[in-house]
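*Asks:* show me the folded form of this:
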Amino acid sequence: MAEKNFETLLKELEEVVKDLENKEIPLDEAVKKYQLGLELSKACYNMLEGAEKLVVKEIK
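*Replies:* Here you go, the predicted structure:
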């Protein structure tokens, strides 16, 4: 996954969720979207975790 900022990743994740909420989506497409959503959420989590470490480091 190319380097993107947190806001971009979150917006993409929101789009994936919106697509998955669509009851008309074919199963194979839903599985691909779900996998993409997992990747995006992991990337967001990692960014937040990194930011938290920076903040904690600055506090100490």
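*Asks:* CA atoms for contacts and neighbours, from now on please.
*Replies:* Noted.
*Asks:* ok now the longest helix anywhere in the chain, how far from the chain's centre?
*Replies:* Ranked by residue count and defined by DSSP state H, the top helix of the chain is helix 27-59. In this view, helix 27-59 has its centroid 5 Å away from the chain centroid, taken as CA atoms, centre = their mean, to the nearest Å.
*Asks:* which elements pack onto it?
*Replies:* helix 6-21 (3 or more CA pairs under 8 Å, 6 or more residues apart in numbering; DSSP states H and E).
*Asks:* one more, so I can put them side by side:
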Amino acid sequence: MDKKEELTFEQAMEKLERIVESLEEGDVPLEEAIAKYKEGMDLAKICHQKLKNAEEQLTQILKDNGEVDNFVIEEE
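*Replies:* Predicted coordinates for the structure are as follows:
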């Protein structure tokens, strides 16, 4: 398993925020900016996957009799 995939959602977000701040400052050399951008994209994918997994877990509720049922939130 890749070291980045072992990160918690919060750790990945923190690293992503630091990368964004660094790139927004604008004083990063081009090669370093590209590397940071790639790392940021990897971290964003990790965050997205972790959120997706959490959403899938939260869409199931346990009934009183122990059966699992899908939980759907109807949008207005």
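*Asks:* how about the longest helix of the first structure: buried residues?
*Replies:* Within helix 27-59 of the first structure, the residues that count as buried by 16 or more other CA atoms under 10 Å are 30, 33-34, 37, 40-41, 43-44.
*Asks:* need those in a markdown table with distance to Glu24 of the first structure, can you?
*Replies:* Formatted as a markdown table, the buried residues of helix 27-59 of the first structure follow (distance: CA to CA, whole Å):
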| residue | distance to Glu24 of the first structure |
| --- | --- |
| Ala30 | 10 |
| Lys33 | 13 |
| Tyr34 | 15 |
| Gly37 | 18 |
| Leu40 | 23 |
| Ser41 | 23 |
| Ala43 | 28 |
| Cys44 | 27 |
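*Asks:* so the equivalent of Lys18 of the first structure over in the second structure versus Ala33 of the second structure, what's the distance?
*Replies:* Residue pairing (TM-score structural alignment): Lys18 of the first structure is matched to Glu21 of the second structure. Distance, Glu21 of the second structure to Ala33 of the second structure, by CA to CA, to the nearest Å: 12 Å.
*Asks:* what of Gly40 of the second structure?
*Replies:* Gly40 of the second structure is 10 Å from Ala33 of the second structure, by CA to CA.
*Asks:* for the residue nearest in space to the middle of the second structure, what are its contacts?
*Replies:* Taking CA atoms, centre = their mean, the centroid of the second structure lies closest to Cys47, which sits 0.7 Å from it. Counting by CA atoms under 8 Å, 6 or more residues apart in numbering, Cys47 of the second structure touches 9, 12-13.
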